[in-house]
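Visitor: Build me a model from this:
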Amino acid sequence: MVLSKKSKAIGFILLSAFGFAMMNAFVKMAGDLPFTQKSFFRNFVAMIFAAVILKKEKIGFRWEPGNFPLLLMRAMCGTVGIFCNFYAVDHLLLADANMLNKLSPFFAILFSLLFLKERATIVQYCAVLLAFGGSLLIIKPGFSADAIPAMIGLLGGVGAGAAYTAVRALSSRREKGARIVFFFSAFSTLVSLPFLLFDYHPMTWTQLACLLAAGLSATLGQFGITLAYSNAPAKEISVFDYTQILFAALLGFFLFDQMPDWMSIIGYIIICGVSVVVFFYNRTLENQEKIRDKL
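Guide: As a prediction, this is how the structure comes out:
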């Protein structure tokens, strides 16, 4: 059985969601460290793995002609997204920070419409809105009066959405996924390095192990999201990114003994249900397109 590009994209984004959920769990286990220090290890590990893949696959480190502006946009927006997200986690309720970060698929759809001219259907827009509603039931945000950290968290969602749009554009220009990950990770590592040198906090071996594991998990998530948006537009797969909340709930239960309440369970059901409906809806659209092409 040969999977379509859309089916592959869904599989990759589910893998990415699991990787990023594991990353957040390890970051939480690492304790109270500066967000810039966490960012450095998260990106340094991903950079090493991407470099190994580029070398092993003999892809090379030279990007395709004309792709540098998009690579730079992906790296800058992704770095802003990471910094803002980690800052928000440190200064907001965790639920607030996660909710703001989960706005990235909405911005990805918006940027895809503005810059890539990729339009979504009414069903796809409604599915994303329903999934977002389900996520609100799970995280139950309670905004504080301090608006600055919340605005920074929102900026993180904007940055991530713009970064994913750049990934989509780079893939359409035949840029390799490993090279996209390497460029972004190397850029973010270099940006984080001065903060690490001037504001380094000593770590225990356990904290170091957690940050390295967070980096490995982020690598899995980064490659997954890159391959996902390389195979399908945001409007067709962004809804599946909300499964990260489901993975996070399972990890929270097994690692931190956190039990979801009834509102969270309803949110899980909504997200899973919407994901299944969107999957079959996209399959139906794909089959209809194939039939029209044959006529």
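Visitor: switch to C-alpha atoms for all contacts and neighbour counts from now on
Guide: Will do.
Visitor: Helices of this structure, start to end?
Guide: Along the chain, counting by DSSP state H, helices occupy 5-29, 35-56, 68-91, 94-101, 104-115, 122-139, 147-172, 177-198, 205-231, 234-237, 243-256, 262-294.
Visitor: Could you also give me the structure for this second sequence? I'd like to compare it with the first:
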Amino acid sequence: MLGATLCFAALDATSKHLSQTYPVPMLVWGRYTFHCLMMLIFLAPSMRLQLIATARPKAQVARALMLVGTTGFSMAGFSMMPLAESTAFLFVTPLVVVILSHWLLKESITGGHWLAVVAGFVGALLIARPGGALSLQGIFWMTLAAACYAIYQIQTRQLSPTENTVTMLFYTALVGTVSMTLAAPLYWGGPTPGWIDAALIASLGIYGGTGHLMLTRAFRYAAASFLSPFLYAQLIWAMLLGWMFYDHLPDLLSIAGMAVIAGSSLSIALSERLKQASAAKDRDTAC
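Guide: Model prediction:
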């Protein structure tokens, strides 16, 4: 999980650098195309048709498009905002998922959950406070990214009980590649990448693909409720990379906002863990 979050932070840092020269949609294309190639090279020979076997192809495509939107909007946000603050906005997603789960999945929400949601959005306001140094346009893009990511997570919860995890991962890469390739005439342009920039564009797919594969492997060895707190290591990686490569450290109010967002999301994850443990104990007692 720690390796996966480092890969995701490296992807964000690299896309921030490249977006100063190249169109963001081109970077999205690179991220999914090289991710797709990785899966075809390393997994297709062994999995063959199992890689694309699904009972719900339309739902797979819709879910993948939400992740493409997340990637594009977040890259646009990273191009205008510091890494750590931008990453923190994406971690509002679990709070949005709580609200969407209540409306779309009819899941019950406790008073503690609502308190955590309110606190998390207060944390976001501390980062995007009026008079702060952050770009309003960047905040707008990151808000859209968080919304897309929340819908993506809801769709993942709906598909995961019946669909193969690797197949779901492949559909995100395949749909991202096809959709961004078809849209290429609308955005392709600007300078031709040299060898170094071409390698960096390819690295976006390597970071994304490797990160998701490591994430999948992590969930194979440990429960989601145990692993979820480690996802917030990405905030630490983002702060370190932002300091090392962009000479930026968040101010105290922004750090406070990040801590509130992380704490709010963690409280929801831990309460879910306790709920699952209690349910398991009740089942064992009944047996």
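Visitor: quick one on the thing from earlier: reformat the helices of the first structure as TSV; add mean neighbour count.
Guide: TSV is the format used below for the helices of the first structure (neighbours: other Cα atoms under 10 Å):
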stretch	mean neighbour count
helix 5-29	22
helix 35-56	21
helix 68-91	22
helix 94-101	22
helix 104-115	21
helix 122-139	19
helix 147-172	24
helix 177-198	20
helix 205-231	23
helix 234-237	25
helix 243-256	18
helix 262-294	15
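Visitor: Just tell me which of these ends up closest to Arg62 of the first structure.
Guide: Taking Cα to Cα, helix 177-198 is the member of the helices of the first structure nearest to Arg62 of the first structure, at 8.2 Å.
Visitor: picking that back up, can you list the helices of the first structure in JSON lines and add distance to Arg62 of the first structure?
Guide: As requested, these are exported to JSON lines (distance: least, Cα to Cα, whole Å):
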{"stretch": "helix 5-29", "distance to Arg62 of the first structure": "25"}
{"stretch": "helix 35-56", "distance to Arg62 of the first structure": "10"}
{"stretch": "helix 68-91", "distance to Arg62 of the first structure": "10"}
{"stretch": "helix 94-101", "distance to Arg62 of the first structure": "32"}
{"stretch": "helix 104-115", "distance to Arg62 of the first structure": "25"}
{"stretch": "helix 122-139", "distance to Arg62 of the first structure": "37"}
{"stretch": "helix 147-172", "distance to Arg62 of the first structure": "14"}
{"stretch": "helix 177-198", "distance to Arg62 of the first structure": "8"}
{"stretch": "helix 205-231", "distance to Arg62 of the first structure": "18"}
{"stretch": "helix 234-237", "distance to Arg62 of the first structure": "27"}
{"stretch": "helix 243-256", "distance to Arg62 of the first structure": "33"}
{"stretch": "helix 262-294", "distance to Arg62 of the first structure": "35"}
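Visitor: Run through the residues that contact Arg31 of the second structure.
Guide: Taking Cα atoms under 8 Å, 6 or more residues apart in numbering, we find Arg31 of the second structure in contact with 201-206, 208.
Visitor: Return the residue of the first structure aligned against it.
Guide: In the first structure, the residue paired with Arg31 of the second structure according to TM-score structural alignment is Arg42.
Visitor: picking that back up, which of the contacts of Arg31 of the second structure line up with contacts in the first structure?
Guide: Mapping those onto the first structure (both residues aligned by TM-score structural alignment, their matches' Cα atoms under 8 Å) leaves 201-202, 204-206, 208 still in contact.
Visitor: Map Leu240 of the second structure across to the first structure for me.
Guide: In the first structure, the residue matched to Leu240 of the second structure (TM-score structural alignment) is Leu250.
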